[in-house]
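Q: need a structure here:
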Amino acid sequence: MSGSAVSNNNRLSAHIPKHFMTVLVICIVLLGVCVLASLVLGSRPIRFHELIDGLFHPDVDSYGANVVRKRISRTVFSLCCGAALGVSGALMQAVTRNPIADPSILGVNTGASLFVVCGIAFLNISSANQYIWLALAGAAITAVFVYGIGSMGRGGATPIKLVLAGAATSAALASLVSAIMIPRSYVMDQFRFWQVGSVGSASWDAIATFSPFLIVGILGGFLTAPALNALALGDDAATGLGVRTGTLRLIAALAGVLLCGATTALAGPIGFVGLLSTHVMRLILGPDLRFVIPMSAISGAIILTVSDVCGRLIGSPGELEVGVVTAFLGAPILILLAMRSKVRSL
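A: A predicted model of the protein is given here:
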């Protein structure tokens, strides 16, 4: 990726997409509504004065104020994870030129899960810092493996071949996860709640651990967006515009895996957020990744936070894990996308 490539690509798509500012304002308003809903809704609804006490009066030690303070970290964590998954989905779709690529569909989440469960079973790990590095290694190895398998044969890495390779790999890795857990009850107890995907155990320590990976991954996505636009024209055209396609794919893929792996390590394998957020933004704004990637971050944060609130309301007085809710939302979207005849490549 070079400066000439970026400038050439900017000339190709220099205009701001239609309705971009309108969509941005609507998304920001929705994000604010989601934050408010996440703070006040749940098994224990919060009154207005309790919300004010929890936000602005740290000396107040009432039950409602303490609930708000607990929900603040959960809300921030949910926003961060949703943004990470949204950007990760956009990058994976761009790198593979596959409009239905997503960390869960390509098996990346399951690869991260396998490495985490191996760490719990064989290395006795228990901290978020250890989870992250194992999850990143598992996500990276799985992503390379799935892309390699999907690239074999005639036509290279077509969307359908990548999805099939991802589904097969995910099924195989999930079987390995079960084989490791079943004879080890202590591993199952530690792993089963994490495996579903949840932001309920959020803490400021987890957010601090996650933040460097989030910042680096999102910056990588933003910086590669102009050149990824050129890559959508095909490798030959992108090379003619000065893009080093191999280096570009490596950087963008690393950013996507970094975001997905870190999220999976701390929140579990939450699926379909990247697929749904990126697809909606691409339908509204068009294919320009300079706008799709940042808007996917915002829409991903909205989707995951809404799903978390819905899980709390549906499962009250307990809660339904957010990974279950996003699966219910994302599975019909995936089916509709797969049925469309134009799902070939980006």
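Q: when you work out contacts or count neighbours from here on, use the C-alpha atoms and nothing else.
A: Noted.
Q: can you pull the contacts of Ile303?
A: 82, 273, 277 (C-alpha atoms under 8 Å, 6 or more residues apart in numbering).
Q: Ala135 too?
A: Going by C-alpha under 8 Å, 6+ apart, the list of residues near Ala135 reads 111-113, 115-116, 261-262, 264-265.
Q: returning to that earlier point: out of the contacts of Ile303, grab the one that's most surrounded.
A: Within those, Val273 tops the neighbour count with 34 neighbours, counted by other C-alpha atoms under 10 Å.
Q: and this one, so I can compare the two:
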Amino acid sequence: MTDPQWFKDLYYQLVKVRMTEEAIASEYSRQEMRCPVHLSIGQESVAVGVCANLNRDDVIFSTHRCHSHYLAKGGDLNEMIAELYGKENGCAGGYGGSMHLVDERVGIMGSSAIVGGSIPLAAGAALSFKQSHNSRIAVAFFGDGASEEGVFHETLNFAALHRLPLIFVCENNYLATASHMSARRCRDNLHQHGEIYGIPGKMVEGHNLLQIYCVTLQAVESARRGEGPTLIEARTYRAMNHVGPKPNSVVFSQQEKLWGSGYETCPVEWFEEKCIKEGGCTMDDLNKIRIQIQREIESAFKEAKRSLFPEMAL
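A: Modelled structure (predicted):
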């Protein structure tokens, strides 16, 4: 992990997510996008750290807040932006919108607006991989709110029983819409939920891309060896409102601040410092990456705006 190119590749993925989300937030007020958007600013490292360990034919199942997962797994940026505008060249043909991104070519099997909807679907894919005796794995991304759905516990049990090659990734931003976790749960221990089923649980800091990468690497290697699932809880921070382009307006009480405090560190700034101090990168290297990404984003928006709507949408 001292190879400058390795750091540059991760930085590219991380900043691509951040800059894309910022561009969406900036453009959204024009009211040309044909769907609500749930932005992942502040949570980018989770998707990037997890997906950096996956092969092209490994699969992920995502949530309503899916932009970061889609891009980190290699989804086509042009098709994603076109989808937000409801255009026929969007990744779902213009019919799915922000909450239903898909690119099966790179293992993005879909995202679900149903809370917890990604979890059983990922288990089904993992079961098929196990029965096919291949080394592919599935990842279920979900939030802390989904951990309160019955299907979460049902799937933990099923995955453990069948030793499925499945990684549960809980992005715990401590908010279900605007309800703080301390008002919904008696304990702050999501990563321990798998223990009763014999599933190892890991807790990582959501801004720490290197920690997320290393913990996921262990989970991936374990799954490929046939040792079954892992539950990863990434404690992170949602910098934006639940939906829409505005910054997070939730005001926490003193009691709520006791849960989830200290995870507001910007993942991009944190990793940028690591790239320079530990990765052998220069600020010029990183600026060149940002310039490249900005060009890609501008091109994607231009292409989306001039593209056609699907016939049935006219």
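Q: please state their TM-score.
A: TM-score for the superposed chains, counting by TM-score structural alignment, normalised by the length of the second structure: 0.28, backed by 152 aligned residues with a C-alpha RMSD of 6.7 Å.
Q: from the contacts of Ile303 of the first structure, which is closest to Thr239 of the first structure?
A: Ser277 (29.2 Å; C-alpha to C-alpha).
Q: contacting residues around the closest one?
A: 86, 296-297, 299-300, 303.
Q: who wins for most neighbours among those residues?
A: Gly86 (37 neighbours).
Q: my read: it touches Gly300, true?
A: Yes. Counting by C-alpha atoms under 8 Å, Gly86 of the first structure does reach Gly300; the two are 4.6 Å apart.
Q: okay, and the common contacts of the two?
A: Counting by C-alpha under 8 Å, 6+ apart, the residues touching both Gly86 of the first structure and Gly300 are 273-274, 277-278.
Q: now, the residues you listed that are in helices?
A: The helices, defined by DSSP state H, take in 273-274, 277-278 from these.
Q: between the residues you listed, which is nearest Val29 of the first structure?
A: For those, the closest approach to Val29 of the first structure (C-alpha to C-alpha) belongs to Ser277, at 16.4 Å.
Q: separation between the closest one and Gly330 of the first structure?
A: Using C-alpha to C-alpha, to the nearest Å, one gets 10 Å for the distance from Ser277 of the first structure to Gly330 of the first structure.
Q: which of the helices or strands spans Ile72 of the first structure?
A: helix 63-96 (DSSP states H and E).
Q: that should have said Leu71 of the second structure, apologies.
A: Taking DSSP H and E as the definition, Leu71 of the second structure sits inside helix 67-72.
Q: also Glu296 of the second structure?
A: helix 283-306.
Q: what of Gly138 of the first structure?
A: Counting by DSSP H and E, the element that carries Gly138 of the first structure is helix 128-151.
Q: list the buried residues in that helix.
A: Going by neighbour count (16 or more other C-alpha atoms under 10 Å), the buried part of helix 128-151 of the first structure is 131-140, 142-143, 145-147, 149-151.
Q: neighbours around the closest residue in space to Phe20 of the first structure that isn't next to it in sequence, how many?
A: Setting aside the residues directly before and after it, Phe20 of the first structure is nearest to Leu285 in space (C-alpha to C-alpha, 6 or more residues apart in numbering), at 6.6 Å. Look at Leu285 of the first structure: counted by other C-alpha under 10 Å, it has 19 neighbours.
Q: ok, Leu285 of the first structure touching Thr22?
A: No. Leu285 of the first structure is beyond contact range of Thr22, at 10.7 Å (criterion: C-alpha under 8 Å).
Q: center of the first structure, which residue is that?
A: Leu85 (1.2 Å; C-alpha atoms, centre = their mean).
Q: show me what contacts that one?
A: With C-alpha under 8 Å, 6+ apart, Leu85 of the first structure has these contacts: 259-260, 263, 273-274, 297, 300.
Q: make sure Val324 of the first structure is actually in contact with Val196.
A: Yes. Using C-alpha under 8 Å, Val324 of the first structure makes contact with Val196 at a distance of 6.9 Å.
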